[in-house]
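S.K.: The sequence and its predicted three-dimensional model are supplied below.
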Amino acid sequence: MSQREWVAAAIRKIDADFNRSADTHLIPMDLPGFPGIDLYLKDESSHPTGSLKHRLARSLFLYALANGWLREGRPVIEASSGSTAVSEAYFARLLGLPFIAVMPATTSPEKIAAIEFHGGRCHLVQSACQLNAESEQLAQQTGGHFMDQFTYAERATDWRANNNIAESIFKQMADEPHPVPEWIVCSPGTGGTAATLGRYVSYRRHDTRILCADPQVSVFYDGYVAAAAGKPWRALTCEGGSRVEGIGRPRVEPSFIPTSVDAMVKVPDALSLAAMRHVTRQLGRRVGGSTGTNFIGVLQAAQWMREAGRGGSIVTILCDSGERYAHSYYDPQWYQRQGIDIQAADEQLAQMVQGQCPPVLPVCSLEPVNG
């Protein structure tokens, strides 16, 4: 089979897989302390590989195929903290390609098992800062292709339409009381989702604003602050890796586009995980830590709306299932090892949900947020 024939067959397989899949659900959830404000969670955990990253992996594979970067029988390598690797392993197996995930050694055992279930191999490194260099080296050694989600996430996704997450949200919101959300809240892993959402609402001329909630150990917020001030921001870094798996990075990734985001907040890990537990109780099933980070962003957006006397809707993303974090976020001993006071965080979160205690977070915005 020629390269052109193999690429055509590979794209046909991915399109067929897409046609077999239904859209993800949009779930309403009460915000008792904020009457007149409706909250919806876009449940990306219902994808075949269980997370928001299923969309990204599909786009990255189609982008690489269309560019001629993938070859029959040659491995695909990705730098990932877990969920993207799970999804890419799925698509690699669909195309009959070997897959290697370069991951931090701290990645949850559940994610490692999920990658291996889909036929992938895990290459663990001690520091998140090593991921890209190790991936590039493996690609050279094996003759494979480094997918590089952190560079290509924002350009691989068709932000105008093609059933991206933004288009899906607005279609599902069409019959709701407030069909055009005041805010859509997400969190940055690559920055690609924020870029897609921001570009789509601008292109479609919606009044919706995008709020990005960055976890505690991450440099995206600092990059945004610098960019908003007209200072150099691309080369900023921070020490350590994010405790909220799937989001936050020690460097400002190429897919992060500050001008596609209207505001950013910085969320302490203890609050993110308290919010994760709250959403879990409200839905009756476990969600991941990044959903908690998003929920804190929701409370901040709701506070701004209340201060401005505005009602309306907010949409955020339920990124993945909490079943992948049984050995971390749902293990009390993990919190003890991390020095996180669960009771204090839960009490603070309960007051925030009731509207009794406004979020006190570092905030940066391109324009006033409560006007």
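M.R.: Looks like it came in fine.
S.K.: CA atoms for contacts and neighbours, from now on please.
M.R.: Fine.
S.K.: so S218 sits right up against R243, yeah?
M.R.: No. S218 is not in contact with R243 according to Cα atoms under 8 Å; the separation is 9.5 Å.
S.K.: Counting neighbours, go ahead and name the busier of these two.
M.R.: S218 (26 against 21; other Cα atoms under 10 Å).
S.K.: Name the SS class of the more buried one, please.
M.R.: What DSSP: H, G, I helix; E, B strand; the rest coil gives for S218 is coil.
S.K.: can you tell me how far it sits from R324?
M.R.: For S218, the distance to R324 equals 21 Å [Cα to Cα, to the nearest Å].
S.K.: Identify the residues contacting L52.
M.R.: E44, S45, L318, C319, D320 (Cα atoms under 8 Å, 6 or more residues apart in numbering).
S.K.: can you count the residues close to the last one?
M.R.: Taking other Cα under 10 Å as the neighbour definition, D320 ends up with a count of 25.
S.K.: tell me the contacts of A174?
M.R.: V180.
S.K.: what helix or strand does the nearest residue to P181 once chain neighbours are set aside sit in?
M.R.: Using Cα to Cα, 6 or more residues apart in numbering and skipping residues adjacent in sequence, the residue nearest P181 is S313, 4.7 Å away. S313 belongs to strand 312-318 when elements are defined using DSSP states H and E.
S.K.: What is the neighbour count of the closest residue to C186 other than its chain neighbours?
M.R.: Sequence neighbours aside, C212 is the residue nearest to C186 in space, at 5.1 Å (criterion: Cα to Cα, 6+ apart). Here the count is done by other Cα under 10 Å, and C212 has 27 residues near it.
S.K.: did I read that right, C212 in a helix?
M.R.: No. Under three-state DSSP, C212 falls outside any helix and is assigned strand.
S.K.: thinking it is in contact with A194, fair?
M.R.: Yes. In this structure, C212 is within contact of A194 by Cα under 8 Å, at 7.0 Å.
S.K.: Quick check: neighbours shared by the two?
M.R.: With Cα under 8 Å, 6+ apart, C212 and A194 have common neighbours C186, S187, P188, V261.
S.K.: here comes the other one, which I'd like you to weigh against the first:
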Amino acid sequence: MTHRSRRDWLSEALRKIEADFNRSADTHLIPLDLPHTPGITLYLKDESSHPTGSLKHRLARSLFLYALCNEWIGPTTTIVEASSGSTAVSEAYFARLLGLRFIAVVPESTAPPKLDAIRFYGGEVHKVDDARKVYEVAHHLATETGGHYLDQFTYAERVTDWRGNNNIAESLFSQLSHEDHPIPEWVVCGAGTGGTSATIGRFIRYRRHATKLCVADPVGSVFHRNFHDPAIDHLPEGCCSLIEGIGRPRLEPSFVSSVVDRMIAVEDSQSIGAMRAVTDVLGRRVGGSTGTNVWACLQLAKEMAEQGISGSMVTLLCDAGERYGSTYYDDRWLADRGVEWRTEASLVRAKFTPSDPNGPLYRSITK
């Protein structure tokens, strides 16, 4: 292929991705009242409404644009990624849009509906038994096929324009502009690559907002440990979380702890319980990482109320729960893994339900 024809292909590939973006509306911001903490409103930024159903649609688009503009991808390039599922689903979508082969390297434990979605968009699935080996296997496959390893864990923090350009931070602040508290006290998100937290944290500082950024992290993750002790950059083998998409056993290059104001470690049972409760409140299923975020938000709301602070906070509804029907929404699957979530679900559900503030239930969830 000549230089001119390659540039023509590149121009057309970029046009297709930009056209796809132009066809997409912004994601909704859903307000949730917290009747036991008057004056505090929680908003969910509903990222499940993207064409591929998750927050990772934004990342996949940015990764493709970055690789295209660096001319790392051509008309016959095989695209390879290491993923726990959702990023690969979105990347398979963009690879199909460009007519490129796509291979997702995923842990054996990845939820089957995510694998089905990857295949639906024309992607291939390569499973590995040890989640820690997804990186090296992806790199090997890219080399073997003469392809390109997108490497979300390295590039996530740099592929998005953190100053604006309709990134997730600019979007949520714009949507809050006519609310009672347009500048939130907190924005809460998880970290898988660290790209979203880096974008939001940098944007907050760039716009000189007083907002603080909290990262909600599974207990079985290295990020919150590294935040408190920079010498910790990996976890022992066997230490992990059930929550897909967030939390990692190794410190990823895209995690920028310096723009994070606080981290809250959340048990898997708390994430699942909160997920189930939010599902009841919204009347539709959400994913496990949304439960992680909401659990952290409720802890922050309690602290705000104790300090007499009113205001707003925003977190992410990362993906829909339909992909987890055989895992997080399967009681037997959870029981087999020793996850007792019902008490946590009841506590979170009560947070969204008006009740007697002097009664035993309210006291039990605010102690």
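M.R.: That came through fine. This one's a predicted model, so the numbers in the text were calculated from it and none came from an experiment.
S.K.: how far away is the aligned partner of R155 of structure 1 in structure 2 from V256 of structure 2?
M.R.: Mapped onto structure 2 by TM-score structural alignment, R155 of structure 1 lines up with R158. Separation of R158 of structure 2 from V256 of structure 2 (Cα to Cα) stands at 11 Å.
S.K.: same check, this time on A104 of structure 2
M.R.: Taking Cα to Cα, one finds A104 of structure 2 at 25 Å from V256 of structure 2.
S.K.: Equivalent analysis for Y324 of structure 2, please.
M.R.: Taking Cα to Cα, one finds Y324 of structure 2 at 29 Å from V256 of structure 2.
S.K.: so which helix or strand takes in G247 of structure 2?
M.R.: Counting by DSSP H and E, G247 of structure 2 is found in no helix or strand.
S.K.: That one contacts S221, doesn't it?
M.R.: Yes. Using Cα under 8 Å, G247 of structure 2 is in contact with S221, at 4.6 Å.
S.K.: What remains of the contacts of L52 of structure 1 if I keep only buried residues?
M.R.: The neighbour count (16 or more other Cα atoms under 10 Å) marks E44, S45, L318, C319, D320 as buried among the contacts of L52 of structure 1.
S.K.: for whatever residue of structure 2 lines up with the second one, helix, strand, or coil?
M.R.: Aligned against structure 2 by TM-score structural alignment, S45 of structure 1 finds its counterpart in S48. Per three-state DSSP, the secondary structure class of S48 of structure 2 is helix.
S.K.: what range in structure 1 does stretch 75-87 of structure 2 sit on?
M.R.: Going by TM-score structural alignment, stretch 75-87 of structure 2 sits over residues 72-84 in structure 1.
S.K.: Ends of the matching stretch, what's the gap?
M.R.: Rule used - Cα to Cα; the end-to-end distance of stretch 72-84 of structure 1 is 21 Å.
S.K.: next one: stretch 276-294 of structure 2
M.R.: 11 Å.
S.K.: picking that back up, between A104 and V256 of structure 2, which one's more packed in?
M.R.: Comparing A104 of structure 2 with V256 by other Cα under 10 Å, the one with more neighbours is A104, at 28 against 21.
S.K.: Can you find the partner of that one in structure 1?
M.R.: Match for A104 of structure 2 (TM-score structural alignment): A101.
S.K.: and its match, that's in a helix?
M.R.: No. A101 of structure 1 sits outside any helix when classified using three-state DSSP, being strand.
S.K.: Next, the contact list for the nearest residue to A105 of structure 1 once chain neighbours are set aside, please.
M.R.: Counting by Cα to Cα, 6+ apart, A105 of structure 1 lies nearest to L124, which is 5.0 Å off, once chain neighbours are set aside. Applying Cα under 8 Å, 6+ apart to L124 of structure 1 gives the contacts V102, M103, P104, A105.
S.K.: residue in structure 2 matching A226 of structure 1?
M.R.: In structure 2, A226 of structure 1 lands on D229 (TM-score structural alignment).
S.K.: how about the helix or strand containing T143 of structure 2, aligned to which bit of structure 1?
M.R.: Assessed by DSSP H and E, T143 of structure 2 sits inside helix 134-145. Following TM-score structural alignment, the aligned partner range for helix 134-145 of structure 2 in structure 1 is 131-142.
S.K.: how close does that stretch sit to structure 2?
M.R.: Stretch 131-142 of structure 1: mean distance to aligned residues in structure 2 after superposition is 0.3 Å, counting by mean Cα distance after the TM-score superposition for structure 1.
S.K.: Pull the residues that contact that stretch.
M.R.: With Cα under 8 Å, 6+ apart as the criterion, stretch 131-142 of structure 1 contacts 74-80, 102-104, 125, 144-146, 148.
S.K.: what are the ranges of the helices in the stretch 251-367 of structure 2?
M.R.: Assigned by DSSP state H, counting those that start in this stretch, the helices in the stretch 251-367 of structure 2 fall at 268-282, 288-306, 331-336, 342-351, 360-366.
S.K.: Would you map the strands across structure 2?
M.R.: Taking DSSP state E as the criterion, structure 2 contains strands spanning 29-33, 40-46, 79-82, 102-107, 124-128, 148-149, 186-189, 212-218, 262-266, 311-317.
S.K.: export these to a markdown table and tack on distance to S54 of structure 2?
M.R.: Below are those laid out as a markdown table (distance: least, Cα to Cα, whole Å):
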| stretch | distance to S54 of structure 2 |
| --- | --- |
| strand 29-33 | 14 |
| strand 40-46 | 9 |
| strand 79-82 | 17 |
| strand 102-107 | 17 |
| strand 124-128 | 19 |
| strand 148-149 | 21 |
| strand 186-189 | 14 |
| strand 212-218 | 18 |
| strand 262-266 | 21 |
| strand 311-317 | 8 |
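S.K.: contacting residues for the alignment partner in structure 1 of S254 of structure 2?
M.R.: When structure 1 is aligned by TM-score structural alignment, the residue opposite S254 of structure 2 is S255. Shown in contact with S255 of structure 1 (Cα under 8 Å, 6+ apart): F150, T151, Y152, A153, E154, R155, T190, G191, G192, A195.
S.K.: Also G220 of structure 2?
M.R.: G220 of structure 2 touches C239, C240, S241, G247, R248, P249, E267, counting by Cα under 8 Å, 6+ apart.
S.K.: Figure out which of the helices of the stretch 251-367 of structure 2 is closest to R6 of structure 2.
M.R.: helix 288-306 (40.3 Å; Cα to Cα).
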